[in-house]
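In: predicted model, plus sequence, below.
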Amino acid sequence: MLSVLLAAAITASTGAPAWHDGLDWHGVHAGISRDAQDNYTLAWPYGQRVIAAQPLRTDTASVLFDGLFAMAQDDLRQDSVTAIRDGAFDQGQPIPCHCFETGLKWPYVWTRDLAYSIDLGLWRFDPARSRNGLMFKLSDVRVPAAPQGPYPMQDTGSGGSWPISTDRVVWFLGARHLLDDPTFAGDVYKALDATVAQDRQYAFDATFGLYRGETSFLDWREQTYPAWTADEVTFIAQSYALSTNVLHYQALQLAATMAAQRHDTRAAAGYRSQAAALKSAINAHFWRADRAMYMSYIGGDGTPYDTYDLLGIALAIDSGVADGQRAQQTLANYPTWPAGSPVIWPERSDQPIYHNRAIWPFVSAYALRAARKLEQPARIAHEITSVMRGAALYGSNMENYELLTQGQHVDEGPLSGPVVNSPRQLWSVAAYLAVVTEGVFGLGEDGRVEPKLPTSLVPMLFGQRTSITLKLADRSITLQLPKKYAGNLLVADRSTTHGTATTVLLKAVQVKDVPLRTDAPLYAPVAPPAPIARAEGDGWQVTVDGKVQLYVNGRRHGNVEGSDRLARQADLTCMSATRVDAYGIESLHSPTTCAGEVVKVAGHWPRNWTAPATGDYRVSLDYANNHGPINTGITAAVKMLHVRCDGSDEQQLPIVMPHSVRMQPSSWGRFSARAGAACRFDLGDGFNMSYLAHFAHYTGGSGGTDGPLNQADVRDLLIAPLAAGDAIP
């Protein structure tokens, strides 16, 4: 079935599209017409949409391109509301908010959706509504004893939200465009200062130099993380994600800039230093040399995962975290299909279509931004046409599409999908607006016009014309073709401005482009079961299911078939396994099996223990947290473990106890002790999202209208020795 679809897709995509009054895809024709009053009618076999003339417009050879720009504006108009609602807040009653709702099926404001949408250009189209939405997602603290904010909110999510998910810092990605308002800028800096400090305390791991937490936006665990995380998200809380770490880097960069503007040279230097160290750590830990790509995430012990996501890669390039040859390679090696670029790769054969095996236009817009920065014409054209095609085929800017057919729903039984889809999804609307303003006309954040237009798109956009124009509220931009040209990329030759009108004479250059990668296998293998370890003499007898790649304490041990023997040591030894297919693609990891002595310390707090040897130790808690379901809520229990050992300064370790369905170990921390030292452990209060005043309106679960809640049923304290010099197991 898949091979048939793929062959059809390749056939449908051969040749550059000459999309003037419509397009054809998989036997479906979408046509568009324009009347004398600049009203558009978009028609396809299953529907029709009439789009009224819009205040902003493009004037090109393609009625399709112009009409879809009008449609994006009309979608944005419908997303511009005076009240929002969600069933989990105020019992679903309307909440006044002069802001953007997220989409037809999502009439609320979510931190990441809004922030990415603003960053893709909505700040330009409605700055007041953009600021209002961001301020709605900024909250003070309702627990007097807790550190005060304001803080951007981590929305309800995996295991009870923050700090399992820590990408709330995306808020600053949107806010950075709107700092011309002094009051708003002051609020942003206060929030930056508080949030950076809090994330440093609870999410930062000094050993790896990275921030823990889930991948940004890819928050349906089974779609992108190992299947066993469906009911055990502590792994996610302990792991590190590329996209989220890049967002932390960008927040630190903004903090440094804003501190310098306020003449706080000490703070600015501190933020710059943290940002530089984080960039170095990202490049040290996420780069996978055998793929020449940045991995999507790694385990809490540094275990590499053979999985990649386009948003993380695009953000790394756009932010400057990925530079030079690595930036070129990581985008060039990320696979594409004729319909567009998948948000993750490789796909999961046992998961339905959503993040898995899907195109999301807002991610395509970030890939377009990265491709423009790197001057990769083939990728620029690919992302532009993908976003256009999806909007044209379904008469709205849908949230996502199936990868092989660009369908809004593909029936494959239990794997059907996209499972959830919505018209006029805000970040997809923003993606189309970005395709026009950035992708074609080259309008940058600072107002400069720097087109990087593939010559392959000239037949569509220019036809027999010599110029095309974008008319915005405060300016117009005209791109003029040179009389003669040869090359693969059109860039600015010279520009002239008269009043609010800018005209750019283009010139063609030949850049060293890289072909789109179209030879990648679609699926990864399914992960094997966990290894079984049994003590045998002075070693561990490890049994695995068939032939696997075995990892020990975060490092590749080698291929094992059936069984293997590991030396038995006093230190904790943790093992996982992957399968490798004929293409050399690894599965995600099995559950981890740990062998070695774990000391259990029970009783009332404080608890006491004596170190048997000098070295580093891993500590966690047996716990249960039944205050919400695994996939949502705001009541992850977050505590601070205070460790006082004779001869050492106090060590403070954040401990996270996500929502659980059974008794299980918490996240773990690392502490050191000398032989014979008496150690005392105290469990202090931490911070979670239920402490924010905004969540007093939360009616979808615990920690909302019934008051803050940061508790779990805590049992044994678990202590195990770590091998000196090893990655943390």
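Out: Sure, I can see it. Numbering: from 1, shown residues only.
In: from now on I want contacts and neighbour counts done on CA atoms only, so please keep to that.
Out: Noted.
In: and the gap between the residue nearest the centre of the chain and residue 154?
Out: In the chain, the residue lying closest to the centroid (C-alpha atoms, centre = their mean) is residue 216, at 2.6 Å. To residue 154, residue 216 is 11 Å away according to C-alpha to C-alpha, to the nearest Å.
In: try residue 73
Out: When residue 73 is compared with residue 154 (using C-alpha to C-alpha), they lie 29 Å apart.
In: then residue 99?
Out: 19 Å.
In: quick check: closest non-adjacent residue to residue 265.
Out: residue 259 (6.9 Å; C-alpha to C-alpha, 6 or more residues apart in numbering).
In: report all helices and strands that the helix or strand where residue 189 lies contacts.
Out: According to DSSP states H and E, residue 189 maps onto helix 182-202. Under the contact criterion of 3 or more C-alpha pairs under 8 Å, 6 or more residues apart in numbering; DSSP states H and E, helix 182-202 touches strand 151-152, helix 171-175, helix 242-261.
In: contacts for whichever helix or strand comes after it next, please.
Out: Scanning forward in sequence from helix 182-202 by DSSP H and E, the next helix or strand is strand 204-205. Contacts of strand 204-205 with the rest of the structure, by C-alpha atoms under 8 Å, 6 or more residues apart in numbering, involve 210, 211, 212.
In: so what's residue 390 up against?
Out: 397, 398, 401, 406.
In: and residue 420, by the same measure?
Out: Applying C-alpha under 8 Å, 6+ apart, the residues contacting residue 420 are residue 354.
In: I'd assumed it was in a helix, is it?
Out: No. Using DSSP: H, G, I helix; E, B strand; the rest coil, the assignment for residue 420 is coil, not a helix.
In: which residues of the stretch 401-550 of the chain fall in helices?
Out: Remark: helices assigned in the stretch 401-550 of the chain by DSSP state H, counting those that start in this stretch are 426-434, 458-461.
In: can you put the ones you listed in TSV and add mean neighbour count and distance to residue 704?
Out: Rendered in TSV, the data for the helices of the stretch 401-550 of the chain read as follows (neighbours: other C-alpha atoms under 10 Å; distance: least, C-alpha to C-alpha, whole Å):
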stretch	mean neighbour count	distance to residue 704
helix 426-434	30	27
helix 458-461	20	52
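In: and here's the other structure:
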Amino acid sequence: MAAFAAALLPAFALAGEPAMRTQTGSAEFDRLFALAQTELEQDKVDAITDWSFNDQKPFPCVCFETGEKWHYVWTRDLSYAADLALARLDPERTKTSLRFKLGAVRTRGVAQYRGKLVAQDTGSGGSWPVSTDRVVWFLAARHLLGDRAFREEVEQALFLTLSQDDRFAFDPHVGLYRGETSFLDWREQNYPAWTAKDTTFIAESFALSTNVLHYEALRLAERLNRENGDTDKDNAGMYAAKADALREAINRHFWNADRGTYMSYIGTAFHPVPVDSYDLLGISLAITSGVAPPERARRALSRYPVAALGSPVIWPQQPNTPIYHNRAMWPFVSAYALRAARTTKDSERIAFEIRSLMRGAATAGSNMENFELTTQAVHFEDGPLSGPVVNSKRQLWSVAGYLDMVMRGVFGLEDDGSVKPMLPTQLVPTLFGDSDTIALDLPERRIVLRKPENSGTGGLLVAGTSRTEGRETVVDLVPQGAFVQRLLRNGAQFAPPQPEAPKPERVGDAWRVAMPANTVLYADGKRIGRYESAQTVDVAATGASQCFSATNMGDRVESLPSRTTCVGPSQTVEGKSVRRWTAPKSGQYRATFRYRNANGPINTGITAGVFNFAVDCDKPKRDWPQFNAIVMPHNETETDSTSAIFEAGAGAQCKLVLLRGPNMSDLDHFIHYTGGKGGASGALNTADIGALTIVPLP
């Protein structure tokens, strides 16, 4: 490792002495740590700008900007960076940056949320609740609760944000939160190509990473209530029960036993098709949060493939897709994978991620946003697929990931100040050289690791005896057995392209589907079969709505799913603000609206249509209506909204009402948004709404 770094590491000038210093047997390791600190200082600004805010004029904010090319503060980028290192290294600027991402409701009629909520940034289909990972804010805020005033702000934002997400993003029928994968927010990079023009599927599907972030937020809510003197019978117990149920649902729905790991996302509540796609951030968060039981945690990480020089952020790679998330490694995700490897005590993966992070920073001379997967280059020429399409130096979460790798990944410095190294023996020659010790100098303390006389091979060095004198803590390392798993090296493998949607035809008592060779058919979320040769398949008709999708089968890897085709009986209900409908039989029904929302482009904005769908039926008699969330993302042509599921008794006379809900344009955080509708021009939550279709569910 030292040899390659010596050849690649450029000479960089440091602006003064860094606040922290390492003393190891590797001059390159020490200099890269200093570089990360220099870049962190460069990311500290007094004003921020973005093309879509404040008419591109700067406005004051003592904050962290996102990188050399990104001069703004984004919720997820900031929060992951703060969780990795910023909250520890600069708590005051971190709090200022986090506060910037809060907003109060500015719209009359949505005032039941009295206080500030976390802002979901501009994004797919008009932002929240197509994307719902804004709760990552609490992953950062949890480190800064010693400040009483800030803690009160965190509590208010936490309870209000969770309340809003429970109402508009949580699906009680599945037990999961809907919405896009966290960080992987460029639709066709990791979702089916057809979602580039239709994000409704994303809005009503379920992502591993986003659900784990909600789990962490629920656990924080439980903790804060208990620390405030709450009891199990009150709010603390409620949040604990919700967190327990969510953990169980995550393990039930996302675990792929055949792969031995967690899927990145699954389909909709009415067609929860498993997706043969996996992402390293989601798996790492599932491990570090405790959502994954120990044995599953070990297996999940060990079964996630790597490439020669680092770990891909998604697997398998998608064909005909430019390099960005696809065919790429991202240093901050590698830093979370390193944390996960420490959790599972996987010595091979720990060493692999440390080497990858060092190599990337040394090669580029900066902590880059991302790298091409097979070469770890900042740009790889591949015609129209060249990339990474966008790349930035001193990317904030990459800088934070590198700092965390050094402080926690090598020296074992935990959030509570304890020192718990897990150093792979294979890294000892590089890091120690001819010395018996390595040291980390912090402003307030010095940590010294002393290697044993015999380090052994193939395992970890962990803390044995330790002693503290003044500001110096000396830890004697001792060998310990570790979970050693040979790394899977097929990280660059491609999936086949997605097939066309199935076209079921009614033949007698069955739906007949023509399946091409090497395809897989799914019905109502369940796998019907794999077909190596072209054939027709009959699926028994149920008399209710049935939904079909297909995948292509490659070399032991399935494609992402086709569009979904639903068939079966349906009723169209016309009307304006109030529609009336009579239930033909007792059971569950699914309601979907035709609509168009031209208030913004498909890839960004803050004006996703968000509505309360109220169903008030007189049989069986209910004390209150049933409420469901309906989301109408930005689109270019008329399409279907997300669906609502409700119950009705036979012959029930039902009143169906669609009421305005909240969206991100309602938050005063977006008063300065000038890149589209719903910002400086005023809140906007509308859509052109057409026919309502109701179908019976099995």
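Out: Sure thing, it's come through. Computed from a predicted model, the values in this text were never measured in an experiment.
In: of all the contacts of residue 390 of the first structure, which two lie farthest apart?
Out: The largest separation in those, counting by C-alpha to C-alpha, is between 397 and 406 at 12.7 Å.
In: neighbour count winner among these two?
Out: Neighbour comparison, residue 397 of the first structure and residue 406: the larger count goes to residue 397, with 30 against 23 (by other C-alpha atoms under 10 Å).
In: any figure for the gap between the aligned partner of the more buried one in the second structure and residue 42 of the second structure?
Out: Using TM-score structural alignment, the equivalent of residue 397 of the first structure in the second structure is residue 367. The gap separating residue 367 of the second structure from residue 42 of the second structure is 12 Å, by C-alpha to C-alpha.
In: shared neighbours, the two?
Out: With C-alpha under 8 Å, 6+ apart as the test, residue 367 of the second structure and residue 42 both reach residue 394.
In: on that earlier part again, hang on, the residue nearest to the centre of the first structure in a helix?
Out: No. Using three-state DSSP, the assignment for residue 216 of the first structure is coil, not a helix.
In: what residue of the second structure takes the place of it?
Out: By TM-score structural alignment, residue 216 of the first structure lines up with residue 182.
In: can you pull the contacts of its match?
Out: Counted by C-alpha under 8 Å, 6+ apart, residue 182 of the second structure has contacts 131, 132, 133, 207, 209, 210, 282.
In: try residue 340 of the first structure
Out: 359, 364, 382, 383, 386, 403, 406 are the contacts of residue 340 of the first structure under C-alpha under 8 Å, 6+ apart.
In: one more: residue 91 of the first structure?
Out: By C-alpha under 8 Å, 6+ apart, the contact list for residue 91 of the first structure reads 699, 700.
In: what does it correspond to in the second structure?
Out: Using TM-score structural alignment, the equivalent of residue 91 of the first structure in the second structure is residue 55.
In: for burial, what's the neighbour tally of the aligned partner of residue 349 of the second structure in the first structure?
Out: Aligning on TM-score structural alignment places residue 349 of the second structure opposite residue 379 in the first structure. Applying other C-alpha under 10 Å, we find 28 residues neighbouring residue 379 of the first structure.
In: how much space between the residue in the first structure sticking out farthest from the centre and residue 544 of the first structure?
Out: Farthest-out residue of the first structure from its mean C-alpha position, per C-alpha atoms, centre = their mean: residue 537, at 46.6 Å. Going from residue 537 of the first structure to residue 544 of the first structure by C-alpha to C-alpha gives 19 Å.
In: ok, now residue 17 of the first structure?
Out: 51 Å.
In: and those two? which has more neighbours close in?
Out: Neighbours around residue 17 of the first structure and residue 544, counted as other C-alpha under 10 Å, are more numerous at residue 544. The numbers are 21 against 16.
In: can you tell me what that one aligns to in the second structure?
Out: Match for residue 544 of the first structure (TM-score structural alignment): residue 515.
In: next up, the contacts around the alignment partner in the second structure of residue 659 of the first structure.
Out: Using TM-score structural alignment, the equivalent of residue 659 of the first structure in the second structure is residue 634. Applying C-alpha under 8 Å, 6+ apart to residue 634 of the second structure gives the contacts 125-126, 199, 596-602, 607-609.
In: just checking, which of those belong to strands?
Out: Of the positions in the contacts of residue 634 of the second structure, 596, 609 sit in strands, assigned by DSSP state E.
In: nearest to residue 306 of the second structure, of the contacts of residue 634 of the second structure?
Out: Taking C-alpha to C-alpha as the measure, residue 306 of the second structure lies nearest residue 199 of the contacts of residue 634 of the second structure, at 29.7 Å.
In: so what does residue 390 of the second structure match up with in the first structure?
Out: In the first structure, residue 390 of the second structure lands on residue 420 (TM-score structural alignment).
In: lovely, talk soon.
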